[in-house]
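Participant: below is the sequence, then the predicted model.
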Amino acid sequence: MPTRFNYDRLAELLAQFDMTPSAAEVQGMLTGLIATGSDAQSDELMTLMTDLAYDGNTMPAELKNLLREQAEEIQAALGDRDMGYQLLLPDDQAPLGDRLQALGGWVQSFLVGFGVNQANVANTSGDLREALDDMIEIAKLDFDDEDGEDAERAYFEVAEYLRISAMMCFTELGHHQQTVPEKNKTLH
């Protein structure tokens, strides 16, 4: 699924609005919120993002539109049958240290978004609880700037695991909350 923004372009746009979180952190936060049931088009989502990512300050309309577009893209990608959701991280040409830092920020921000909407994970599947536990452990890691083939492979494996975990979360929690049950219609 093609995306409208790459990491560098979104980082540039967010910097125009003095956003504190990085592009990866913004996507992680939005993903955590949407994966747990927030609707991409809801005013509630923008209120949460104002509080979480813009220090509660009044968010300019242009920034709201940018975040709403990104949220809609995330929601569509999470629900994509072809598993088209991708983490928004620096490209493969960026130094591994920068990519690791962005990955750490993404997972921490995902957990923030998740925590806002999901106070109790007891009712989730064992697989999702395990993935969330793993995400918590990944968020605690101090990513070293090791270079080399093993470090690259580990980076890609962790990024893929986080991608799949986010989609699993959406399938189990977010997808169901966004489908409104039809009321029984009786014909007379």
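Facilitator: Everything's here; your move.
Participant: going forward, measure contacts and count neighbours with C-alpha atoms only.
Facilitator: Fine.
Participant: show me where this structure has strands.
Facilitator: Assigned strands in the chain: none (criterion: DSSP state E).
Participant: how much space separates the nearest residue to residue 53 once chain neighbours are set aside from residue 79?
Facilitator: Nearest residue to residue 53, sequence neighbours excluded (CA to CA, 6 or more residues apart in numbering): residue 21, at 6.3 Å. Counting by CA to CA, to the nearest Å, the gap from residue 21 to residue 79 is 25 Å.
Participant: what of residue 66?
Facilitator: In this structure, residue 66 and residue 79 are 20 Å apart, going by CA to CA.
Participant: which of these two has more neighbours?
Facilitator: residue 79 (18 against 13; other CA atoms under 10 Å).
Participant: let me see the contact set for that one.
Facilitator: Residues in contact with residue 79 (CA atoms under 8 Å, 6 or more residues apart in numbering) are 167, 170, 171, 175.
Participant: this is the comparison structure:
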Amino acid sequence: MSTAKTEHSVYEHIQTFLEPLHLPITASYLFGYALSKVLQGKHDPKLCLAAYTTQLKLDEKLSQKIEPLVEPIIELIYLQLLETSIELENMLPNSEMPLSARIYSLVEFLQAFLLGIEQETLGDFVDEPEALEEMLNDFSVLTQMDMDEEDSEESEANYVEIIEYVRIGILLMAEHALFFIEQRQAKANQVHH
């Protein structure tokens, strides 16, 4: 029996865990919201869980059910952003899903991400807020995508381009996020000593 994980196993594992709970969220939503919080340096799993609980109006029982997911999600995102990389393939459904389902998940991911980003305090957590405002506005526009897109080569190519744009936007944000600038500097200082 192989123990190798597929590149989408993280998303699939979390989505499989969530489905029987009948929550108003998906794995994509959890990832989008957690990503926004980690970018802002708010990567404490308990704080993120509290934010999910408040945002989604979860009762204590449901909050406890998603608690085991929060720390691994945050850890995955944190470690990737620390290395200035992000693998959206782990946060969204794979290409075996119909394109409309993948678009729906991407829209949910972006909505949760934008919900978690405190745009009015953008200057508090990035060094060049003006450079990122346009990207966040573009993300907002992307949340209005047509989710009934037919599976075609052209539609698939457009989706791949959008995913890459989102990935680059997130990396740009991580590059300018004060928390990650400090983390990278601390890591560089450790290497030199």
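Facilitator: Happy to help now that I have it. Just so we're clear, the structure is a prediction, and the values are computed from it rather than from any experiment.
Participant: TM-score for the pair, please.
Facilitator: Superposed pair, TM-score by TM-score structural alignment, normalised by the length of the first structure: 0.79. Supporting alignment: 175 aligned residues with a CA RMSD of 2.6 Å.
Participant: chain center to stretch 43-53 of the first structure: distance?
Facilitator: Offset of stretch 43-53 of the first structure from its chain centre (CA atoms, centre = their mean, to the nearest Å): 14 Å.
Participant: list the buried ones in it?
Facilitator: 45, 46, 47, 48, 49, 50, 52, 53 (16 or more other CA atoms under 10 Å).
Participant: alignment lookup: the first one to the second structure.
Facilitator: Okay, so that is residue 45 of the first structure. Counting by TM-score structural alignment, residue 45 of the first structure corresponds to residue 48 in the second structure.
Participant: any idea what the residue nearest to residue 53 of the first structure aligns with in the second structure?
Facilitator: By TM-score structural alignment, residue 21 of the first structure lines up with residue 25.
Participant: next one: residue 89 of the first structure
Facilitator: Counting by TM-score structural alignment, residue 89 of the first structure corresponds to residue 92 in the second structure.
Participant: what do you get for residue 36 of the first structure?
Facilitator: Per TM-score structural alignment, residue 36 of the first structure is aligned with residue 40.
Participant: what's near enough to touch its match?
Facilitator: Residue 40 of the second structure makes contacts with 117, 125, 177, 178, 179, as judged by CA under 8 Å, 6+ apart.
Participant: for the residues you listed, which ones persist in the first structure?
Facilitator: Using both residues aligned by TM-score structural alignment, their matches' CA atoms under 8 Å as the contact test, the members of those still in contact in the first structure are 117, 177, 179.
Participant: narrow the residues you listed to those in helices?
Facilitator: Mapping these onto helices (DSSP state H) picks out residue 179.
Participant: show me which of the kept ones among the contacts of residue 40 of the second structure is closest to residue 87 of the second structure.
Facilitator: residue 177 (17.9 Å; CA to CA).
Participant: what sits against that closest one?
Facilitator: Applying CA under 8 Å, 6+ apart, the residues near residue 177 of the second structure are 39, 40, 125, 126, 127.
Participant: quick one: it from residue 39 of the second structure, how far?
Facilitator: Taking CA to CA, one finds residue 177 of the second structure at 6 Å from residue 39 of the second structure.
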